[in-house]
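1. sequence and predicted model, in that order:
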Amino acid sequence: MGSKEDQSSAGGGGFFSSIAAGVRSWGTAVHKSVNGLMGYEGLEVINPEGGNEDAEAEALRGRWKQEDRDSYWKMMHKYIGADVTSLVTLPVIIFEPMSMLQRMAEILEYSELLNKADECDDPYMRLAYTASWFVSNYYALQRTWKPFNPILGETFEVINHCGVTFIAEQVSHHPPMSVGHGENEHFTYDITSKLKTKFLGNSVDVYPVGRTRLVLKKSGHVFDLVPPPTKVNNLIFGRTWVDSPGELVLTNLTTGEKAVLYFHPCGWFGQGRFEVDGYVYSSEEEPKVLMAGKFNESMSCQPCDLEGEPLPGTELKELWRCLPSPANDKYQYTHFAHKLNSFDTAPKGLLPSDSRLRPDRFALEKGDMSKSGSEKSRLEEKQRAEKRMREARNDKFTPRWFNLTEDITPTPWGDLEVYEFNGKYTEHRAQIESSTALTDADPTAIEFNPWQYPDESE
């Protein structure tokens, strides 16, 4: 076993990582270059399952038709090395019928883990429950379909999911920034999120520039998250798949304790894919609890000694298990993702800026690709028209539910402006709930309206 410093820098080290180190040394997922397809020389097709298939045959197994693939590659190859977050208009063929704001809300699915953390008196188990909650979201992040970029001013509401209220809002278009606030009797959760990307030809690296603040109400402890980056492989050629190798670091800012979990890279024949292991450390950087599992299955923990070895007489305790998902679901949705998209879960008095109301999202959900594409183009042009109008009037966009603070927080991938929840949404919901006028309103009849100038931007 290495020293504590070695363990920490290795993303946990010790008992589980020492086993995995041998596995990782076998190699990585099979990289093959496509050389025989006209104009595609040198592009890598990465097969996580290994195998000896011809690279050209593997390249043609993606969701694209040949003519669409050719056209998209002609458009995209000039952006190699660039941040394509806001540069490229993407076809709806690669989209799922959900916006990024809805994706943000998927972390709420296992919020009972935070309820347990808040009730837990053991500081290390409290951190283990909290870290498992953040790990639980990675199953949803493995979906290979892209969510719609939110329109500036777009919102998404979740009311009373296991007692949790959540509101998200798109506060910036260039660069794209989303802000969310969730709360129940046990915790508050706040996130400012800005994605940074690097396009690499047949893959894209995604860097989660963001700040997360989680507060457990019983203890008052504040937690900060630094997640690993993500890589989307076989973006154009081959079967798309997602990997998130690297460290997740969750720090208790109140006490100095932290959890450091290592997300293993995908190795030969998928070896190591989905695996996570690491430790909960004391404020003195001593390992106290080892954690291990797979983010598509479960996470468990066990008390450990100062060398990171399991304490004698203790057993692994399962903290979280992934719920079953619908079989053969086109978009690989969980049951919870379907609930988030459903008007059955829309609150009374749904904001007209809500993601569920987007006509391009709704058309894609109904399988009408042509209408989805045309509506997406119409919304994007309307957004550009509003930008021109703001510039002509020397106006600024002001979010409704969040305020820009003076804080600039450093992240491993760049500095970030921080937004905070302003409390106005809580007042808004109180007024809605006390009103009887909207009881029977049909949310599907509401026209999508996130616009700053709703009567002038056509």
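-> Sure thing, it's come through. Numbers count the residues shown, from 1 in each chain.
2. rest of the way, CA atoms for contacts and neighbours
-> OK.
3. and stretch 216-233, how far out from the chain middle?
-> 12 Å (C-alpha atoms, centre = their mean, to the nearest Å).
4. in the helix or strand encompassing residue 68, what counts as buried?
-> Assigned by DSSP states H and E, residue 68 belongs to helix 66-76. Buried residues in helix 66-76, defined by neighbour count with 16 or more other C-alpha atoms under 10 Å: 69-70, 73, 76.
5. that one: what's the following helix or strand?
-> Sequence order places strand 95-99 as the next helix or strand after helix 66-76, per DSSP H and E.
6. does anything pack onto that next one? Which helices or strands?
-> strand 146-148, helix 359-365 (3 or more C-alpha pairs under 8 Å, 6 or more residues apart in numbering; DSSP states H and E).
7. list the contacts for the spatially most central residue of the chain?
-> With distances taken as C-alpha atoms, centre = their mean, the residue of the chain nearest its centroid is residue 141 (5.4 Å). Residues near residue 141 by C-alpha atoms under 8 Å, 6 or more residues apart in numbering: residue 242.
8. mind checking how far it is from residue 167?
-> 20 Å (C-alpha to C-alpha, to the nearest Å).
9. could you do residue 331 as well?
-> 24 Å.
10. comparing the two, which residue is more hemmed in?
-> More crowded of residue 331 and residue 167, by other C-alpha atoms under 10 Å: residue 167, with 25 against 15.
11. quick check: the more buried one touching residue 157?
-> Yes. At 4.8 Å, residue 167 counts as touching residue 157 under the criterion of C-alpha atoms under 8 Å.
12. quick one: buried residues of stretch 385-394?
-> 385-387, 389.
13. this is the comparison structure:
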Amino acid sequence: MLVSAVVKNELNWLKDAYTWSNVQCCVHNLIVGKLWMEQVGTMEICSHASGQRAQLTFKQAGSNGKDLHRVEGFIFDKQKHKQFFLYGKWTEFLKCTDNNSYEEYLKENGSKHHSCNSKSSKSPNDSPSHTSKKVLQKLNSLKLSSFKSMSVAESMDDPTEIPEVSVPRSDSAYSIDIPNSTLIWKVNPRPQHSSDYYQFTEFAMSLNELETDMEKTLCPTDSRLRPDIRKLEQGDIDGAAIEKTRLEEKQRAANKNMKTKKIEWKPRWFDQGINPYNKQEDWIFNGKYWGRQYTDPEIF
């Protein structure tokens, strides 16, 4: 899965803006085996005030899982000179060291560590999303009945093309710790009983929370106000299911009415225009949301 949109984060207090694009999200074992995912590819983060940019490589797990979730790359100055080396796991931590310390480490431990700029590194095009045409043709030619009448091994001519069925484990023994490194980010531990709630983080668990007096300032169409969401938060699963069905039917009726009357929907809080940073067409926030002058349709 590839999300091609450019993400923008404006920091007014720094008078700076950062833009970046997401890497590929590869989901494995869609047909057979336990589902697992990894992020693969190259991400470039640009500071538009300083001209600095970070180029990070999200590594592919590989057959032995040694590089599962590993990410590394460099921060470059405006003249494209390397300043810092970043490394770690996007699921655990991220460290940073100056480029001189990295070069010294590389001289002493070159055989143990292959950086993202070495010739042996895999290109993002080597990721699972770039499966060979031969394999894709075989998968497309298979029908549902084929899976009922034969095993996975029988459905493939070449044993090496059997879909992966196991989840690789990251090799914790393969770890680097470069001198003069600084820990710049570490994942927060999961809350207690997270395993009972789809492994949600504390942030994910709090997304639907309504604090005191929040309803007075929220836009009436805010998803936290959905009746089915409120019932889920209260533990009323059956009531939430009923509300969800009602809302879906109401939405279908509203869409049908708009098509019949040829009503064209116009976004309220965003206008289409040219992104000032990458000069591409984009949806630009118009700031009207903060006026709190809501005349929204009653969608719930």
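-> Yep, that arrived. As the structure is a computational prediction, the values presented were derived from the model and not from experiment.
14. sorry, back to before: turn the buried residues of helix 66-76 of the first structure into CSV, columns for distance to residue 126 of the first structure.
-> Shown next, in CSV, are the buried residues of helix 66-76 of the first structure (distance: C-alpha to C-alpha, whole Å):
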residue, distance to residue 126 of the first structure
69, 48
70, 51
73, 48
76, 46
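15. and those residues, which is closest to residue 131 of the first structure?
-> Residue 131 of the first structure has its nearest neighbour among the buried residues of helix 66-76 of the first structure in residue 76, at 37.2 Å by C-alpha to C-alpha.
16. ok, so what distance separates the closest one from residue 199 of the first structure?
-> For residue 76 of the first structure relative to residue 199 of the first structure (C-alpha to C-alpha), the value is 9 Å.
17. out of the buried residues of stretch 385-394 of the first structure, which are inside strands?
-> Among these, no member falls in strands (DSSP state E).
18. can you give me the helices for the first structure?
-> 4-9, 14-24, 55-59, 66-76, 100-105, 112-119, 123-136, 138-141, 335-341, 359-365, 369-393, 424-433 (DSSP state H).
19. select, out of those, the one closest to residue 350 of the first structure.
-> Across those, closest to residue 350 of the first structure is helix 424-433 (C-alpha to C-alpha), at 9.3 Å.
20. from the chain's centroid, how far away is that closest one?
-> 27 Å.
21. any buried residues in it, and which?
-> Buried residues in helix 424-433 of the first structure (16+ other C-alpha under 10 Å): 425, 429, 432.
22. list the contacts of the aligned partner of residue 253 of the second structure in the first structure.
-> Correspondence of residue 253 of the second structure to the first structure, assessed by TM-score structural alignment: residue 385. Shown in contact with residue 385 of the first structure (C-alpha under 8 Å, 6+ apart): 457-458.
23. pretty sure residue 41 of the second structure contacts residue 23?
-> Yes. Shown here, residue 41 of the second structure and residue 23 form a contact pair, counting by C-alpha under 8 Å, at 5.2 Å.
24. burial check on the alignment partner in the first structure of residue 191 of the second structure, number of neighbours?
-> Using TM-score structural alignment, the equivalent of residue 191 of the second structure in the first structure is residue 326. For residue 326 of the first structure, the neighbour count with other C-alpha under 10 Å is 12.
25. show me what contacts residue 326 of the first structure?
-> By C-alpha under 8 Å, 6+ apart, the neighbours of residue 326 of the first structure are 332-335.
26. re earlier: any common contacting residues for residue 41 and residue 23 of the second structure?
-> residue 58.
27. from residue 24 of the second structure, how far off is residue 41 of the second structure?
-> In terms of C-alpha to C-alpha, residue 41 of the second structure sits 6 Å off from residue 24 of the second structure.
28. next one: residue 107 of the second structure
-> Counting by C-alpha to C-alpha - residue 107 of the second structure and residue 24 of the second structure are separated by 32 Å.
29. quick one: which of these two has more around it?
-> Using other C-alpha under 10 Å as the criterion, residue 107 of the second structure and residue 24 rank with residue 24 on top: 21 against 10.
30. need the counterpart of the more buried one in the first structure.
-> Checking with TM-score structural alignment, residue 24 of the second structure has residue 229 as its match.
31. list the contacts for the closest residue to its match other than its chain neighbours?
-> Computed as C-alpha to C-alpha, 6 or more residues apart in numbering, the closest residue to residue 229 of the first structure that is not its neighbour in sequence is residue 207, at 4.9 Å. Taking C-alpha under 8 Å, 6+ apart as the criterion, residue 207 of the first structure is in contact with 195-197, 228-230, 413.
32. next, count neighbours for residue 185 of the second structure.
-> There are 13 residues near residue 185 of the second structure, going by other C-alpha under 10 Å.
33. no, scratch that, I was asking about residue 451 of the first structure
-> With other C-alpha under 10 Å as criterion, residue 451 of the first structure counts 19.
34. that one and residue 383 of the first structure, how far apart?
-> Taking C-alpha to C-alpha, one finds residue 451 of the first structure at 8 Å from residue 383 of the first structure.
35. got it, and residue 206 of the first structure?
-> 24 Å.
36. who touches stretch 278-296 of the second structure?
-> 217, 219-221, 268-275.
37. between those residues, which is nearest residue 70 of the second structure?
-> Nearest to residue 70 of the second structure among the contacts of stretch 278-296 of the second structure, with distances taken as C-alpha to C-alpha, is residue 275, at 31.6 Å.
38. that closest one: how many residues sit nearby?
-> 14.
39. sorry, back to before: now, among the buried residues of helix 66-76 of the first structure, which is nearest to residue 362 of the first structure?
-> residue 69 (25.1 Å).
40. which residue in the second structure lines up with the closest one?
-> Using TM-score structural alignment, residue 69 of the first structure pairs with nothing in the second structure.
41. how many neighbours does the closest residue to residue 69 of the first structure other than its chain neighbours have?
-> Counting by C-alpha to C-alpha, 6+ apart, residue 236 is the residue found nearest to residue 69 of the first structure once chain neighbours are left out, at 6.5 Å. If you count neighbours by other C-alpha under 10 Å, residue 236 of the first structure ends up with 24.
42. wait, residue 236 of the first structure sits on residue 67?
-> No. Residue 236 of the first structure is beyond contact range of residue 67, at 11.8 Å (criterion: C-alpha under 8 Å).
43. for the residue mapped onto residue 305 of the first structure from the second structure, give me its contacts.
-> When the second structure is aligned by TM-score structural alignment, residue 305 of the first structure is paired with residue 100. By C-alpha under 8 Å, 6+ apart, no residues touch residue 100 of the second structure.
44. right, and residue 302 of the first structure touches residue 291 too?
-> Yes. With contact defined as C-alpha under 8 Å, residue 302 of the first structure reaches residue 291; the gap is 6.7 Å.
45. give me the more crowded residue out of these two.
-> Remark: of residue 302 of the first structure and residue 291, residue 291 carries more neighbours, 30 against 20, as counted by other C-alpha under 10 Å.
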